[in-house]
Every structure is written in C-alpha cells, then in structure tokens.
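Participant: structure for this input, please:
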Amino acid sequence: MYGDDGWGGQQAQGPQSPYGGQPQHHPQQPQTHARYGDWGTGEQHGYDQQQYAPQQPPQYDQNGWPTGSYPQDPYAVGPTDPYAQQAGYGEQPDYYGSPEAYPPPEPPGRRRAEPEPETDWDPGPDQGEHAFFSGGDDDGRNEDDGRDDEPADRRGRGERRGGKEKKRRSGLACLVVVVVLGGGLAGVGYFGYQFYQDRFGSAPDFAGSGNGEQVTVTIPKGSGGYAIGQELKKAGVIKSVDAFVAAQASNPEGKNIQDGVYTLQKEMSAASAVELMLSPKSRNNLIIAEGWRNARVYEAIDKRLGLEEGTTAEVAETKWKTLGLPDWAVNHDDVKDPLEGFLYPSSYAVAKGQKPEAVLKQMVARATETYTELNFEEKAESLGLEGPWELVTVASLVQAEGKTHDDFRKMSEVVYNRLKTSNTETYQLLQFDSTFNYLKGESNIDISESEINSNKDPYNTYTNKGLPPGPIGNPGEDALQAALNPTSDGWIYFVATDGVNKTEFARTHSEFLKLKDKFNAS
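Facilitator: Modelled structure (predicted):
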C-alpha cells in the first residue's frame, strides 16, 4: 500500500520492537556486574543489574578476607513480592541482545499508552496534510528528500535533515493559499463596493454638455426612462442609465420626453441630455402635420430617407395591401389612395437606411391603433354612418374645412346635418371646396361655379350627394374627437369670412348669403 519500501522506506532491522515499527533508542545504561563479579559466589541475587538500589560495602572476616555475604539490601525484592522477576525489579534476560533495549518495560500499572508506530511519513500537524503542502510529490514522499535508505535512528522527529526544505515548501504552499484567499477577499471587496455604489453611491456621469461630436439617437415608441437611458448610453451620449433616470426624475418636465429621433452630443452629463431632449432643437423626427394629404407625406419620406422623388408613392401604390390596413379599410370603390387617412399625424423616428415600407407601416399602425382606441366601429353606427371608414372620412373633412380647433365640432355638425335625408337646404350635397381641391391636387378657395358643375368626379361633392369615396387627408386627434362629438346647434352653413383663419356658421340660407357677402367684401 505504501510502495516497495513499506512504512519506513527501509527493511526492518533486528527483532520487531514491541513499541512500534522501529527499534527504540535509549541512552546506554551503566553495567554494575563487572564491579562485583570477583566478590560473589556466582549468584547475583538480582543486584548486578539493579540500577536504582544503593550498594552496601562488602563485609570482611578477621583475616581480612571477604565473608561472601552482604548486608541486607533494603531495596531487595522479597520472595513473596508479586513483582519479583518483573521488569525493573530483578534480573531479567536480555530480550533484545543489545544495550539499546534498556531500560526494561515499566510495570503494567505504570505503563504509558504505547505510541503510534512511527514512520518516515510526516503527515503534518493535522495528520492529513496533502503532499502538496509538505513539499512532496503526489504519493506523499518528498521528491528530493534523498533519505529512503538512511537508518531510522538518524531520522528522529525534529532532527530530520530535510526539515528546512520542508519548512520552505510548506511556507510556499501557505503563501499560495494566502494569495488565493487574498484574491478572493479582494474580489468580494470589489463587488461589495460595486453593490454599495449601485445602491447608495452616485451613478457615474459625464460632466458638461458634450464633447462636440454630434450623434443621432432613435427613441422607440413607448420607451420609459430606463429604455431611453439605454439608447443614449449605447450611443455614447451618457455614461450610465442610472444617472439619466435620476436626472429625468429631478427635472419637472422630464416625463415629457417622447419617442423620436434626437440630435445630441457624445459625453453629455445626464442633466444636460434631459434638458436638450426637452428642447425642440434636438428633435430630428419626421413630423407629419394634421391634415396633410398622403402625397405630401410621401414627399417628406423620400426627402428624409434620401430617396428619389416618387419612390415612396410608388411603394404605397403597389404594396398598400401589405402595410397593415384593418379589414374595414379595404375594398372601397373609387378610392384614389387606399392609404389616405391612415398616415397618422405624429412624430416618427425616420432616418437614412430605413425602407419606405417600414415607415409607412409605422404610420398605418399608429392610425389603426388610434381608431381602435376611439372605438370607431361601434361609434360609426350610432352616428348614422356605414362603418368606421365613413367616420374617418368625416373627420378628414372636419380637419380640411376647419380653420381652428374651435371650429371642429361645429364643422362636424354641418357634415352630419347635410347628410340627413331630411335636409331641405342642400338636399344631401356637402358642397365642400376641400373635396374638389383634393381631386385636383390643389388648395384653391376661389373656384368658379362652371368649373365645379362641369366636373362629375366622385370626389366632387357639388355634383355628388353624400360623402366622397374616402378620406381626403389625415385627421388629427382634435378632428377625430369632433367627428365623434358634434355640436347640436342646428348649423348647416359656414363661410371663411376673412379667407384665412376666421370661419362663421349659419343655420339658414339667408344667413349664409350675408356671410358670403362679408367674404366677398374682404
């Protein structure tokens, strides 16, 4: 089990010692029988080997000769002594054949526990020390000990020739352990510091308003503070998300940061980034204004994407079915542009590299989402319309004819009143210049009666009853709300009396003629 050399790395020498795997070593005892051998009678009486009893002087007769007897030894063993002939009390045979065997064993009552067999393998203080820590190889031996054949008596504990080498190696092993533990403690300390900083320390932040290098950052729709901070950090604008979130929370207007494209600088402090994002100067979004017709939206997209003019319009014409229109927005007759009314007015993150289809899908999705939130399908029926498509069309008319938001609800009532079958003023003719301008692709307010009456296009509401085939623009939030909540004041006529910003309303044809005279005079 321990190799070819056995326990001690050498063969046992002489009879097996009862004390262990190696012979015992004791100081040589003085021999007393040589001193008394010439005086005795051949019987030793146990004195010659007793080391511990004091010796009495010999007795002589009157002639000066020794008598052959000795005074009683006070320490001699009596015949009934149970320990006679036991080790240490009388003459004992030499079981070991060498002086190293002395002193003989102690009596059983005084014997100490026999020590564990000693070997030349030093397991260390914990009796389980691995060879690595004692400087030896994996099988427990010291690879450069060089003492396998050295006698055991020259390798006493504490006097081994390789002691210093082992101590040095043990010291090195301890040093390794200390370094490993020290490294672990250092790691724990570092992460503990980071944890403290994350929870209680100030977040890392840049100083100042940037290094002058501009960068464009796109913030997706619905992004909160952390999502915005992540985009800014990714672009190198801020140093940490936590710093941005803290700066946004401390700014009273911080929650007003919207999605879109922003032009910022790299290495800005979080506070300066928040402040700039709240300023219109940073906004680099594509803004679709309320009431814009699709033709104008297509041009704006081409310009933003750096595309040849007409590219987006062609995509809309050929791929409109794949852009996400709701089911109720398709398969309508005589519609000039199926996407009209679905490029929702808003701010969009549009930058070079994007495809026109992707931009159009964003706009259609925003419009569809808005119409769904406003519950257009249900509300259309309650307003006497044939579905949400007509409701969007009404909103587009309100947006086109109203000059201000204050006009929208009155304008909405005009539309609904003129659509009624009971209308005896216009007999369901809307007579809106905006619809005629749409089919012409113009924006005139001075249209001759002959021109209007000669055009039979379905979008001409002077010659066709009811609503046009579809929306004539993209209505905004106020126009949509007005289409859902018209006034109930009996308005059926209106005139932009100043031709620009002021719209006045009338209930009867006679009132309308007065407003028309006012317009002509202006």
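Participant: okay, CA-based contacts and neighbour counts for the rest of this
Facilitator: Fine.
Participant: so how far is the longest helix along the chain from its chain's centroid?
Facilitator: Longest helix in the chain, counting residues (DSSP state H): helix 163-199. How far helix 163-199 lies from its chain's middle: 28 Å, per Cα atoms, centre = their mean, to the nearest Å.
Participant: list the buried residues for that helix?
Facilitator: Neighbour-count burial for helix 163-199 flags 166, 169-170, 173 (criterion: 16 or more other Cα atoms under 10 Å).
Participant: then stretch 295-302?
Facilitator: Within stretch 295-302, the residues that qualify as buried are 297-302, counting by 16+ other Cα under 10 Å.
Participant: list the buried residues for whichever helix or strand comes after the longest helix of the chain?
Facilitator: Going down the chain from helix 163-199, the next helix or strand is strand 214-219, by DSSP states H and E. Under the neighbour-count criterion of 16+ other Cα under 10 Å, strand 214-219 has 216-219 buried.
Participant: returning to what we had before: just list what the longest helix of the chain packs against, helices and strands only.
Facilitator: helix 131-134 (3 or more Cα pairs under 8 Å, 6 or more residues apart in numbering; DSSP states H and E).
Participant: ok so, going back, in JSON lines, list the buried residues of stretch 295-302 along with distance to Met363.
Facilitator: Output for the buried residues of stretch 295-302, formatted as JSON lines (distance: Cα to Cα, whole Å):
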{"residue": "Val297", "distance to Met363": "10"}
{"residue": "Tyr298", "distance to Met363": "12"}
{"residue": "Glu299", "distance to Met363": "15"}
{"residue": "Ala300", "distance to Met363": "13"}
{"residue": "Ile301", "distance to Met363": "11"}
{"residue": "Asp302", "distance to Met363": "15"}
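Participant: out of those, which comes closest to Asp407?
Facilitator: Set against Asp407, the nearest of the buried residues of stretch 295-302 by Cα to Cα is Val297 (24.8 Å).
Participant: so how far is Ala295 from the spatially closest residue to the closest one that is not a sequence neighbour?
Facilitator: Closest residue to Val297 in three dimensions, ignoring its sequence neighbours and counting by Cα to Cα, 6 or more residues apart in numbering: Ile288, at 6.9 Å. Separation of Ile288 from Ala295 (Cα to Cα, to the nearest Å): 12 Å.
Participant: another one to check against the first:
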Amino acid sequence: MYGDGGWEGQQAHIGQQPAYGGQPQYHPQQPQQPQYGEWVQEHQPGYGQGQYPYYDEQGHQQYAGHPQQQYQHHGTWEASGPHGQMPYAPDPGDPYGQQPAAYGGEQSDFYGGDGSYPPPQPPGRRRPEPEPEPEAAPEEEQHPFFTGGGDDDDDDEEHELHSRSDRRGKGKKPTKKGRKRRNGCACMVVVLVLGGAVGTAGYFGYKYYQNRFAPAPDYAGAGIDETVTVEIPKGVGGWDIGRRLKDAGVVKSAAAFVHAQNEISGGNSIQAGAYLLKKQMSAASAVKMMLDPKSQNNVVVTPGERNAGVYEAIDKKLELADGTTQKVARNEYKSLGLPSWAQNTQYAGEIKDPLEGFLFPGTYPAAKGMKPDSILKQMVADAKSRYDASGLTAKARSLGLNNAFELVTVASLVQAEGKTHDDFRKMAEVVYNRLKPTNTETNQLLQFDSTYNYLKGTSNIHISLKEINSNSSPYNTYRHKGLPPGPIGNPGEDAIMAALNPTHDGWMYFVATDGVNNTEFARTNAEFLRLKEKFNATSGN
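Facilitator: The predicted model follows:
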C-alpha cells in the first residue's frame, strides 16, 4: 500500500542496499531527499507513512514530488519505478512539496479542514470535479422499519463502507435501496420465524388435545384375515401388552387397548402366554379374543405332571414330529440352564430324565415357529428361580438330606402321593420318617407305587407283588432303600412348601382308602393294616 514503499523500500528500511546500483542518487539542483521506502513514522507523521495522493489529467493516482509509473497489484496501486530523488523542484506555492503531510501530525490543515480523509488537493493539482449525478426520483415514503430510517447501525456501516471505498480508490456508497433490500430480507426472516413458532405451538397444542381429550387411535371391526402370534411374558401390565399388540399390527394404539381392558369385564385378567390374533383388530375385539382360551397358543404344565407329557404338548403346539422335544431335552439338557447342584448328584448315571422336576408348573407360550429349546429354557429358568427363592440348599441339611436336588425329589413324591392340599405336609413327614436310619417299621424302604409307575410310565394303583419284586430298577422303592435317583414329576408350590415344612405327628403310613382322593394316615403297622382292609373293601379287592 501507500506507506510501505514497495519491496525495495522495505529492504532499505531494514538495512540492505537499495536497488539499482546500490547507491542513493542525488539531484544537483536540490538537497538530498529520503528514499520513498525510508519514510517511516519517526521521519514523517503522515497517514500511511507517505505523501498525499493526487490525480493527473488521465485520472491516474500520483504522489506529490514522486512522478512514477503505477500498476495494479492485488487490488491496490503500488509504485513500479525506482525509488530515487524527486525529479522536480518543490513548488513554492505548494506546501505539500516542502514539508511532511499534516494529517495526524501537529501542523494545521492547509485548507483549515477537519483532517478528514482523503484530504483536499493542493491548488492547481486537484482532480477534476465529477459531473453531478442526476437526482433520483423521490422514493415513496415508507415506515422506518422497512427503509432503515433512524438506524444508527446502518449510518455507521455506510460511513465505514464509504471510507474504505475512498481509500481503495473504488467502491460505491451503499444506497438506500440496498438497505431496504437487506431490511426486507430481515423482515421476511422475522415473519418466517414467527410463522414457524405459531405452527409449532399449534401442532403441540393439537397433540396435547389428542392425548388428553380425543379418543385413542383405534381400528374398527374384528380384523383382517392375516393372523399373528403375540407372546405375552409374565408380569407385564396393560400398557406393555398394548405396546406388544401394536408392534405386531394387532391394535392401532396401546392407549385404545388399555381403555378396552378397563371397559370389558375381566379384561384385566389376561394371562401370560402366546395368543393367535388377527391383524388390525379393534382394541375391544382383541381383548375379547385374548380372553377366549381358543386363541391361546400355550403349553400348561400342571403340578406333578411328568416331563413326558410336557414334551408331547410342546410337539403338538409347535406342530413338530412326535419325540422332537424329548430328543432336544435328552441331547441339550446341559445348555438349558439347570442349576449346578442338579447335574452333580450320586445318581447322575441312573436318572431317567435330567430335566425332571425342573419344568416348573405354569403357562408358557408355545406357537408354531418357536423352538423347543427356547420353551424348555423358560420352564427351567422359572424352576431355578423358585428353588433359589426357597433356599433349598440351606434347608436340605436341616431336614436330613444331602443336597437341594434330594429336596426337589421329596417334593415330587409329596406331589405324586398326596391327593389334597391338606395331605401334603403329612405326606412329607411320612417320607422323612421312613428315610431315618432308626426306621424299624419299613427299614428305610419308601414302598411308593408312584416311583414304580414313573419308571413304567403308568399310573396304576394295582401292582402285583410279583411284578414289583421282579424289577430291580433304582426307581423301584419296594426293593431299594432311600429316595429314587431323582424327581418323578414337577412339584408345584404347595408341595415344595410342604417338603420344607412337614408335620411332626409321627406319621409313617398312608392309604388312599377310596382309591381316589381320600387319603388316611397311620403311625403303626397295625393301624396301616386296618386302613388297607378299608381300601380293599372299597375297591372290590
């Protein structure tokens, strides 16, 4: 720019030899003048560290005392000729030719002005005045918000832009039309923002109304022909059920389902399980169908049921070939979640089914497309959870047993031999009394028909002595002392509680005197014989 003197002036200023011969040149008619690049602030207090510019007749910018060629470089004008002495003597009538520029210094302005930039030109060297521009047609008066009137920031911006344009020798003064265009855009942005805010508030207001007062979205009718199976786990409430149905395409919203549940009698009694439902059903239709047992794709394990019956039910529900689930249980039982104490017993090699006693009674989802192992895992997980909650391992020792596995076996015997809830605690005492080493009545033989029937896969109460005595299986408790190798069924909650808390009345014998539900108990062998006679009379033996 004007004050840096170009590349050569910078080199001279930092102590290097000036260009073009390396020596300063002198004019014989006038005293030595400093080179252009040596005019620093300490020597000349002018603006930009140089002379004030003026313009020749062709409009080129020049400096007083420095006639030199100009060229445009990166948008600014810089000197291209050598920086030597002034070739002309100073003009006596030109104070700028003999002294430094006064702008910003201590000397007064030649024209008595305010020191504004650019300064007025010396007499005789002013740039020709530009012809006045024709006056623009008067604009229609508008509100100051749209015209920019009264905006101090716009005035400052206009002044700054005007000053920079003059300094660069180019640029135009911002017009009111430009300001109006900018303010018009700003107005449009404000309108759009306000419109968006109003629209957003309206949307959320509508959603609030819909959530609070409008009916929940719902389908109409009993659904379309397409069906889907929905699994409802244990412990979930209406909202969770509704969300699962919505995700499966059964109902349109969870809120509609919950509302229908509350309106329909028994709607809140929907149980866990798998349900075969239609898609796009009204919420009321879905609730009614879920209350109908025909829609439920479940396997129900009843207390005391043997695993063989559970496997058959799973095959049927999953529409698998007979024996498929039993094969999975036999081959994969170690990966189905059994507790460690169930797989490490003294009877491990003699157990008929390692999962027996661990398919906990309850209702489990079982629909076509599901895998047998996933259903078995859920049953085993429920059993493990219940057994852990009951503290079987800690209580087994106090009852004279070796481990929790034996306690589950006792519970299965109680469940199989007891006929009613009231029988269970007495039946548990019979088992524990017969296992005692001091038992001289049966000599630690349980003599239970249920263990032999489990071995044979039957439920026969009339077993001949010849048949019993001929079978040497460890499940034959008429011949083998102590407990069978493992559970003989899946005990329910009542049987487990009874095994943990037996009576202490000295019961040693029992007989189902009516052959069905009426079980009577005895303490001595004599009492037992009388009960046996009663049974024979009732059954026709």
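Participant: which residues of the second structure does stretch 453-463 of the first structure align to?
Facilitator: Aligned by TM-score structural alignment, stretch 453-463 of the first structure corresponds to residues 469-479 of the second structure.
Participant: nearest to Ala247 of the first structure among the buried residues of helix 163-199 of the first structure?
Facilitator: Closest to Ala247 of the first structure, out of all of these and judged by Cα to Cα, is Ala173, at 52.1 Å.
Participant: what's near enough to touch the nearest residue to that closest one once chain neighbours are set aside?
Facilitator: Spatially, and ignoring its direct neighbours in sequence, Ala173 of the first structure is nearest to Phe133 (5.3 Å; Cα to Cα, 6+ apart). By Cα atoms under 8 Å, 6 or more residues apart in numbering, the contact set of Phe133 of the first structure is 169-170, 173-174.
Participant: any idea how far Phe133 of the first structure lies from Arg169 of the first structure?
Facilitator: Using Cα to Cα, Phe133 of the first structure is found at 7 Å from Arg169 of the first structure.
Participant: mind telling me what element the counterpart of Val398 of the first structure in the second structure is part of?
Facilitator: By TM-score structural alignment, Val398 of the first structure lines up with Val414 in the second structure. For Val414 of the second structure, the element it lies in under DSSP H and E is helix 404-417.
Participant: show me what that helix is packed up against.
Facilitator: Using 3+ Cα pairs under 8 Å, 6+ apart: helix 404-417 of the second structure touches helix 392-398, helix 423-435, helix 449-456, helix 493-500.
Participant: where in the first structure does the longest one fall?
Facilitator: Spelled out, that is helix 423-435 of the second structure. Helix 423-435 of the second structure maps onto residues 407-419 of the first structure, going by TM-score structural alignment.
Participant: same thing with the first one?
Facilitator: Helix 392-398 of the second structure corresponds to residues 376-382 in the first structure, going by TM-score structural alignment.
Participant: do the last one as well
Facilitator: Counting by TM-score structural alignment, helix 493-500 of the second structure lines up with residues 477-484 of the first structure.
Participant: and the strands in the first structure?
Facilitator: Counting by DSSP state E, the first structure has strands at residues 214-219, 260-265, 286-287, 347-348, 493-495, 504-506.
Participant: columns distance to Pro471 of the first structure on top of those strands, output as JSON lines?
Facilitator: Compiled in JSON lines, the strands of the first structure are given as follows (distance: least, Cα to Cα, whole Å):
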{"stretch": "strand 214-219", "distance to Pro471 of the first structure": "31"}
{"stretch": "strand 260-265", "distance to Pro471 of the first structure": "27"}
{"stretch": "strand 286-287", "distance to Pro471 of the first structure": "20"}
{"stretch": "strand 347-348", "distance to Pro471 of the first structure": "21"}
{"stretch": "strand 493-495", "distance to Pro471 of the first structure": "20"}
{"stretch": "strand 504-506", "distance to Pro471 of the first structure": "23"}
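Participant: among those strands, which comes closest to Leu325 of the first structure?
Facilitator: strand 347-348 (18.3 Å).
Participant: other SSEs contacting that closest one?
Facilitator: Checking 3+ Cα pairs under 8 Å, 6+ apart, strand 347-348 of the first structure ends up next to strand 260-265, strand 286-287.
Participant: contacting residues for the residue nearest to Val297 of the first structure?
Facilitator: Ile288 of the first structure neighbours (Cα under 8 Å, 6+ apart): 297, 344-348.
Participant: what about these, which one has the most neighbours?
Facilitator: Highest neighbour count within the contacts of Ile288 of the first structure: Tyr344, with 30 neighbours (other Cα atoms under 10 Å).
Participant: which residue in the second structure lines up with it?
Facilitator: Mapped onto the second structure by TM-score structural alignment, Tyr344 of the first structure lines up with Phe360.
Participant: let me see the contact set for that match.
Facilitator: Contacts for Phe360 of the second structure were tallied using Cα under 8 Å, 6+ apart; they are 301, 303, 379-380, 382-383, 490-492.
Participant: roughly how far does it sit from Gly457 of the second structure?
Facilitator: Taking Cα to Cα, one finds Phe360 of the second structure at 20 Å from Gly457 of the second structure.
Participant: check Lys327 of the second structure too.
Facilitator: Per Cα to Cα, Lys327 of the second structure is found 17 Å from Gly457 of the second structure.
Participant: go on, Thr420 of the second structure?
Facilitator: With Cα to Cα as the criterion, Thr420 of the second structure and Gly457 of the second structure are 22 Å apart.
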